[in-house]
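[1] Here's a sequence, model it:
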Amino acid sequence: MRKGVKSETVKSQVQLEKAKSGKLAGPSFQDLILELQKFWADRDCVLQQPYDVEVGAGTMHPETFLRVLGPEPYRVAYVQPSRRPADGRYGENPNRLYKHLQLQVILKPPPADIQNLYLQSIQAIGIQLSEHDIRFEEDNWESPTLGAWGIGWQVLLDGLEITQFTYFQQCGGIDLDPVSVELTYGLDRIAAYLQNVDNVFDLRWSRDRRYGEVRLAEEQQFSAYSFDYANAEITRKLFDLHEREANALLEAFGQASEEEKRRFPVLAAYDQCLKCSHLFNVLDSRGVISVTERATLIGRVRQVACRIAKAYLAQHELASAPPQEKQAEAGA
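    From the prediction side, this is the model:
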């Protein structure tokens, strides 16, 4: 199952009519984001920024993939542009996008009233619970490339999936203790519902700009690149190079002294892993990989991701412990 809110259908005609009958106010796209950010900031979430490397889902941001590891409590919220090359349609389809926007929330450990908090969050953006059918349908999640899985639900608003609600059980092949809860809001979908539009490019982005004015050219050009122009041979070589760099860094980490490990660029290795994941998606969109090769490439990315998770935890444990010199002084 693919992570996150699916981008295939923003709204069916039946769901559109339900939205219109609900008489929703329809905040602008950026006001929708600001309201959700404020809601979670008021509940002690760090407001992080989108990660500046291509990712296929908000889960791949280090603030999720790495922060859910280890025992330390953490709360974070951020918007993440998520690239899915195979979903691009040159900006000609009203509902399918090369890049869609998610708002990601991680709460570690999960609060006891998390479901109520979530419902309050959608009320904050103008969805009146008494006027709509809100359902939590079982929809467990797995990410083969991240070595991660969780149990959870898709949240349906009048039959339309708007959020993925997941309790992470494992990440990078490591069992999580405590588990974290992840909320992934499909911003494009929610905004289309609230504004009663059936074409995402007609969304009001701000008071005087439409979604299409802001993002249509990007959709057209990156769809063309992913389907028509990306050189398969070069893309494969780039995949190999980024994989090689990630593995070289991880080998160096294993051989480093404890002091060197404290500030070793494990995060840089993770960037290389993310590059591999994106390049795999580009190859997939070009239709140049077989079923067998697809499984092999996914396995290669997963192997690197799992090694990074272990290195991150090892580094984190060292960083949490006092330097050896201070330990010796304390024992003297």
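
[2] When you work out contacts or count neighbours from here on, use the C-alpha atoms and nothing else.
    OK.

[3] I'd guess residue 43 is in a strand, am I close?
    No. Per DSSP: H, G, I helix; E, B strand; the rest coil, residue 43 lies outside any strand segment and is coil.

[4] what about it, neighbour count?
    Neighbourhood size, residue 43 [other C-alpha atoms under 10 Å]: 12.

[5] measure it to residue 126 for me?
    19 Å (C-alpha to C-alpha, to the nearest Å).

[6] Equivalent analysis for residue 326, please.
    When residue 326 is compared with residue 126 (using C-alpha to C-alpha), they lie 55 Å apart.

[7] wait, residue 278 sits on residue 56?
    Yes. With contact defined as C-alpha atoms under 8 Å, residue 278 counts as touching residue 56 (7.0 Å).

[8] where does residue 106 fall, helix, sheet strand or coil?
    Criterion first, three-state DSSP; result for residue 106: strand.

[9] Sequence B follows; please return its structure for comparison with A:
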Amino acid sequence: MDSQEIALRLREFWEAEGCPAIPSYGSIPAGGLTFDVFFGILAPDPWCACQVVSIVDPSVALYDDDPLRPIIDSCLQVTRQDPSGDLRKRFIESLRVLEIDPRDRDVRFVAHGYDLSHLAARAAGWRVLIDGIEVGSLFYVRQLGGIDLKFAPIVVEYFLRRMEFAVGIEGEKMPTERGRQIASYVLEHANPERIGSFLSLHADECEQALGGGLYYQAYDHVLASVYLLSVLTARDGLSAKEYATRTARIADLARGCARAYVEATDA
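    Prediction:
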């Protein structure tokens, strides 16, 4: 059972729970949310869906050499705005479709605070470990883009590469070429001063798009900014004060996207 089969079985499980599968999204930076999720949970009506997405985090491993912490991690992300039921119990039940019997495995939910401050969000939940391997997460989003959410969603994530280990497949141990090049760029070639300039340009373009009511285009610049900030952080190109300032700036842009969307949908 490879990662594609794992994703298929989990999608079928959550579709039966009322969360339709939507087209896969390319890649997002760690700590980001896809367009569908960001704007979906800000919508006036409850929203739910499951989607495969690649999460890029250049800070997790030198040269992408740890198969359990890959720079590019394929993830099935389930978003559900349904306050009923115990989502941890549903996660346990979803493992059974992968032929994982929780009675025979050490499945743990470890409380964790999720830092989504760059999206002006508040979130908290659990990391999910199977036999000591972090295979997923569940977290509630209470606020997004500075807006208190009427239907607080829970986001369920399955890290597909790591799930292969959990189901008894060792998976690909060698780093991907793309992951290796991301690591090489971040650690050896990225120019912190120039990237700082890119961040300023993305902020300007985001505000330009928001001025025209183009919140989708504006959010594109938010995601780009989150990624560039992670590059600077991995490159040790920021002081603690500058990191806080940059994060607050991106959060302001995310607030602008959220406000513009809510105003447009309420009109």
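
[10] Looking at residue 326 and residue 126 of structure 1, which is more packed in?
    A count of neighbours by other C-alpha under 10 Å puts residue 126 above the other of residue 326 of structure 1 and residue 126, at 15 against 11.

[11] Can you tell me what residue 156 of structure 1 aligns to in structure 2?
    Residue pairing (TM-score structural alignment): residue 156 of structure 1 is matched to residue 129 of structure 2.

[12] For that match, which non-adjacent residue is spatially closest?
    residue 108 (5.2 Å; C-alpha to C-alpha, 6 or more residues apart in numbering).

[13] Tell me who's in contact with residue 156 of structure 1.
    133-137, 162-163 (C-alpha atoms under 8 Å, 6 or more residues apart in numbering).

[14] again, only this time at 6 Å
    134-135, 162 (C-alpha atoms under 6 Å, 6 or more residues apart in numbering).

[15] buried subset of these?
    134, 162 (16 or more other C-alpha atoms under 10 Å).

[16] Just the closest of the contacts of residue 156 of structure 1 to residue 235 of structure 1, please.
    residue 162 (33.5 Å; C-alpha to C-alpha).

[17] Is the closest one in contact with residue 186, as I believe?
    Yes. Under the criterion of C-alpha atoms under 6 Å, residue 162 of structure 1 makes contact with residue 186 at 5.4 Å.

[18] Run the chain-centre distance for the longest strand along structure 2.
    The strand that spans the most residues within structure 2, counting by DSSP state E, is strand 133-144. Its chain's average C-alpha position is 9 Å from that of strand 133-144 of structure 2, according to C-alpha atoms, centre = their mean, to the nearest Å.

[19] which element follows it toward the C-terminus?
    strand 147-148 (DSSP states H and E).

[20] Quick check: next helix or strand after that following strand?
    strand 154-159.

[21] What span of structure 1 is that following strand aligned with?
    With TM-score structural alignment as the criterion, strand 154-159 of structure 2 aligns to 181-186.

[22] in the superposed pair, what's the mean gap between the matching stretch and structure 2?
    With mean C-alpha distance after the TM-score superposition for structure 1, stretch 181-186 of structure 1 departs from structure 2 by a mean of 1.3 Å once superposed.

[23] which residues touch that stretch?
    5, 102-107, 110, 162-167.
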